[in-house]
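Trainee: here is the input, now give the coordinates:
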Amino acid sequence: MKHNSSIGCSVSECNFHCKDDNYCTLDKIEVVKHSQTANTVECTDCGSFKKS
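Mentor: Here you go, the predicted structure:
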């Protein structure tokens, strides 16, 4: 499976996770936040996630 070397990913439950290594297969991802101001890593997520 072709992956994007610029987007590392270890979420194997995602439909876009490269099954061969720890990369994403998307050309671009959307990073989203959970609060008005993102102050920590826990305030953000990959909005492109799709359960496989």
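Trainee: alpha carbons only for contacts and neighbour counts from here, please
Mentor: Fine.
Trainee: quick check: residue 26 touching residue 18?
Mentor: No. At 9.3 Å, residue 26 and residue 18 do not qualify as touching, with contact defined as Cα atoms under 8 Å.
Trainee: following up with a second sequence; could you model it the same way so I can compare the two?
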Amino acid sequence: MQANKAIQCTVQQCSFHCGHQNFCSLDSILVGTHEQNPTVVECTDCKSFRRK
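Mentor: Alright, predicted model coming up:
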């Protein structure tokens, strides 16, 4: 698994998380929302997340 230094990530439960490094291994990610009118960071989601 190769860390993509352009995508930082702290979600250790994701299968794309690079172990002890806080980076994602994907080339790119999709960021989305679960709200109709997102106004704070908690309204956003990594749509590329895959559970380990």
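Trainee: and residue 26 and residue 18 of structure 1? which has more neighbours close in?
Mentor: residue 18 (21 against 15; other Cα atoms under 10 Å).
Trainee: quick revisit: any common contacting residues for residue 26 and residue 18 of structure 1?
Mentor: residue 3 (Cα atoms under 8 Å, 6 or more residues apart in numbering).
Trainee: centre of the chain to the longest strand along structure 2, how far?
Mentor: In terms of residue count, the longest strand belonging to structure 2 (DSSP state E) is strand 4-8. From the chain centre to the centre of strand 4-8 of structure 2 is a distance of 10 Å (Cα atoms, centre = their mean, to the nearest Å).
Trainee: superposed on structure 1, what's the mean shift for it?
Mentor: Compared with structure 1 after fitting, strand 4-8 of structure 2 deviates on average by 0.4 Å (mean Cα distance after the TM-score superposition for structure 1).
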